[in-house]
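A.B. asks: Pasting the sequence and the predicted coordinates here, then a few questions.
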Amino acid sequence: MSLIPPPLSLYVHLPWCVRKCPYCDFNSHEGRGPLPFDAYVDALLADLDHDLPLVWGRTVQTVFFGGGTPSLFPAEAIDRFLQGASARLRFAPGAEITLETNPGTTEHGRFESYRAAGVNRLSFGIQSFDDGCLQRLGRIHDSGEAEAAVKLAQDAGFDNFNIDLMYALPGQSLAMAEHDLERAFALQPAHVSHYQLTLEPNTVFAARPPEGIPDEDAGWDMQEHCQALLAEAGYAQYEVSAYARPGRQCAHNLNYWRYGDYLGIGAGAHGKISLGHDDRILRRWKHKHPTRYLADAGTVAAIGGDDAIDPGRRPFEYMLNALRLVEGFRLRDFEARTGLPGHTIAPALEAGIARGWLARQDDRIVPTDEGRRLTNDLVSLFLEG
């Protein structure tokens, strides 16, 4: 089998935020004093120039500005980057361009400017519409500011936007989780990300867990109840924590989960590129700290590491992504994206089917409801040797 390069995305990491949330394990840094927006855009473009030889001739299907809090960056900086990137790379017509935004970091008038710069999708990090929950999460906004920010974006012409919500929050009941969804539905988002609070290593919450986190059974009740509410409201689940109206799935994240390729630029950004000419899959990441990144961007010194994914690891990597999707995967896609023949995973597939974790549907292998509940156990079937 030969490796066929899949669709290509561009991930851009903007690392600063107003205040680091106690549950956050992303590469984010509290901004102190004026932020170096112009210098950082220069660094991003230099970083992109350095990685371009990995993707000569390929078309970018999606762009995603993640953080940190990308909406801290003025629209002029986003515009300058997109103009520079589109001069270096071919962008697909109508490419999805997403900007993460947090209420409280976008003033009136900025959404129109983001839209003029080419951003056509927004992702609002709201997490909850309950002011008490927001305070316990360390968020800088309240529910009123969250609703106002979404409405400002709608006034600016955005109808393709996501609302991020978390459940099993400190002090949260089932009724409160339901109320969060009702408040979200009233704003008519195209997409809802709905995921459970987890205590990630190296976070404040992991070191000092807050009181009142619902137990495992209560969290499971919230998940099942909220999934039903989302379905009733017209949001179809297509991934473990992602729900969308018809045709409004996040194309960028779908490319991740289908084991697509992506350039990762910016401080701490990770990328994955298939190099079909020599059947290699390369993972590359950049140094995390913004100061070091600004000094080294565009040189080998900015690269935190390169990791070639050997064939033995590819089945596990592929399934770690694809089995998050309700749609599962097709065997021919596995072969194209990994460069491996389908028979290499036949024993693991049969084991998954025998345990009731996988099922065959026409030409697809899909995770069952039980398989989605036991994702870690399911994916572990594909570990090497």
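C.D. replies: Structure's in. What do you need? Because the structure is predicted, anything quoted here is derived from the model rather than measured. Numbering: from 1, shown residues only.
A.B. asks: Please count neighbours and contacts with C-alpha atoms only from this point.
C.D. replies: Fine.
A.B. asks: which one's the longest strand in the protein?
C.D. replies: Ranked by residue count, the top strand of the chain under DSSP state E comes out as strand 90-101.
A.B. asks: chain center to the helix or strand just after it, what's the gap?
C.D. replies: Where DSSP states H and E defines the elements, the next helix or strand beyond strand 90-101 is helix 110-117. Centre-to-centre, helix 110-117 and its host chain are 22 Å apart (Cα atoms, centre = their mean, to the nearest Å).
A.B. asks: now swap in stretch 365-372 and tell me
C.D. replies: Distance, centroid of stretch 365-372 to centroid of chain: 21 Å (Cα atoms, centre = their mean).
A.B. asks: Show residues contacting stretch 168-176.
C.D. replies: For stretch 168-176, contacts defined as Cα atoms under 8 Å, 6 or more residues apart in numbering pick out 130, 133, 136, 177, 196-197, 210-214, 218-219, 221-222.
A.B. asks: buried stuff in stretch 111-129?
C.D. replies: 111-115, 117-129 (16 or more other Cα atoms under 10 Å).
A.B. asks: Below is structure B, check it against A:
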Amino acid sequence: MSAVASVASSVSFLARRPQLKVLPPLALYIHVPWCVRKCPYCDFNSFEARGEIPEKRYIEALTRDLELALPEIWGRRVYSVFFGGGTPSLLSPEAVDAILSAVRARVPLDVHAEVTLEANPGTVEAAKFAGFRAAGVNRLSLGIQSFDDRMLQAIGRVHDGAQARRAVEMALATFENVNLDLMYALPGQELEDCRRDIETAAAYRPAHLSAYHLTIEPNTFFHRYPPRLPDEDTAAAMQEAVEEALAVRGYVHYETSAFAQSGRQCRHNLNYWRFGDYLGIGAGAHSKLTFPGRVVRSQRYKQPKAYLEQVARGVPIQEAHEVPAQALPFEFMMNALRLTAGFEPALFEERTGLPLTAVTQALDLAESKGLIVRDHRRVAPTPLGRRFLNDLLALFLEETTRPAPGRHVARPPSS
């Protein structure tokens, strides 16, 4: 087949409506938009709580939001629930219990569903852990970020190292499944500081650890007033130190920033990375839902006040769009190639409704550059591909936006 014919063949696949034979697994995301103080690096939809948060009204809004979404997910089982934020642990245990009760009454929640709640290590919040567990939360994710007081102050966290340690101890005494979130390449951080943080966290033997490279995102305080960060070589050395320290302790590095004891991978996030479906409720929450022949993304109103008002009017969704068929391959790869083990070739067609031949050229090029390995069983990023993930993903963005002769193909909205 000539190069022109190959391109034309790929584009003809991408121009088709996706033919999905089986709907992906469904997860539920619940967004709690308030926090004690907005961190200078945070670009999530979060707002400083000024006084008491409107807990009762927000529970009612979440319940109504879920009810309005039922026609889109009718009869589908929910396999995981994730309370994210913001700081969900600002809610009372009674509020979390009421929300989960509303969920169970309206959707088929799998009996083995993973139910995660994000929490920050303030002493008052840590005292709520037993209440969260009784409400049905079975996985706690603690936003530690660092155990070093200097680092915590540099990134604007409201807790100190001693509070972080107490929170970890209380979490492990209450929950069998605990994740600790850490960050590295922080302002003023040295390689030994990073090693000390990861070794401190690993010594607790949590089921799961997440280690994120601090990146400066638009619309953040740090973007307007950039701090001095470690140089690229030091940051790369920190990443290697994290990976080595956790590998020695038996943690599986299963995703770009995620490490788990055997069998303790985060099921909710795995569903994202395998291009599964998720319904997001709450202020600013995103959804990705699959229907026969189409995939739809939507977002709720972001401002809490506007969200509460719009839910009361019965229209919580601020914007929604059908994902163009030509954007689906890139969106799939953007998630699946974060996984160290990659994906089975059949999963691409199952989740996008398109044949893997739609991205043959990009796969060939990625393999020739040493960024992926593949056979009939699996397509997976190499260590080089994981390190230069953006370069790897760009190959799929280029293929899915490359026009056939005489035809224009629009760039996908995720570019």
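C.D. replies: Alright, I've got the coordinates. As the structure is a computational prediction, the values presented were derived from the model and not from experiment.
A.B. asks: where along the stretch 1-150 of structure 1 do the strands fall?
C.D. replies: Counting by DSSP state E, counting those that start in this stretch, the stretch 1-150 of structure 1 has strands at residues 8-14, 16-17, 29-30, 59-67, 90-101, 121-127.
A.B. asks: same deal with the stretch 201-350 of structure 2?
C.D. replies: With DSSP E, counting those that start in this stretch as the criterion, the stretch 201-350 of structure 2 has strands at 208-213, 252-255, 258-260, 277-281, 286-291, 294-300, 317-322.
A.B. asks: mind checking which of the ones you listed is nearest residue 392 of structure 2?
C.D. replies: Checking these against residue 392 of structure 2 by Cα to Cα gives strand 252-255 as the closest, at 15.3 Å.
A.B. asks: residue nearest the centroid of structure 2?
C.D. replies: With distances taken as Cα atoms, centre = their mean, residue 269 lies nearest the centre of structure 2, 5.7 Å away.
A.B. asks: Distance of that one relative to residue 76 of structure 2?
C.D. replies: 19 Å (Cα to Cα, to the nearest Å).
A.B. asks: re earlier: tell me which of the strands of the stretch 1-150 of structure 1 lies nearest to residue 263 of structure 1.
C.D. replies: With respect to residue 263 of structure 1, and counting by Cα to Cα, the nearest of those is strand 8-14 at 4.9 Å.
A.B. asks: That closest one aligns to what range in structure 2?
C.D. replies: Mapped onto structure 2 using TM-score structural alignment, strand 8-14 of structure 1 covers residues 26-32.
A.B. asks: what do you get for stretch 230-239 of structure 1?
C.D. replies: Under TM-score structural alignment, the match for stretch 230-239 of structure 1 is residues 246-255.
A.B. asks: Can you report how many residues lie near the counterpart of residue 287 of structure 1 in structure 2?
C.D. replies: Counting by TM-score structural alignment, residue 287 of structure 1 corresponds to residue 301 in structure 2. Neighbouring residues of residue 301 of structure 2 were enumerated by other Cα atoms under 10 Å; the total is 23.
A.B. asks: Also residue 72 of structure 2?
C.D. replies: Neighbours of residue 72 of structure 2 under the rule other Cα under 10 Å: 12.
A.B. asks: any idea what it aligns with in structure 1?
C.D. replies: In structure 1, residue 72 of structure 2 lands on residue 54 (TM-score structural alignment).
A.B. asks: My read is that its match contacts residue 271, right?
C.D. replies: No - taking contacts as Cα atoms under 8 Å, residue 54 of structure 1 lies outside contact range of residue 271: 10.8 Å.
A.B. asks: Next up, the contacts around residue 177 of structure 2.
C.D. replies: 138-140, 206-208, 264.
A.B. asks: Cheers, nothing more for now.
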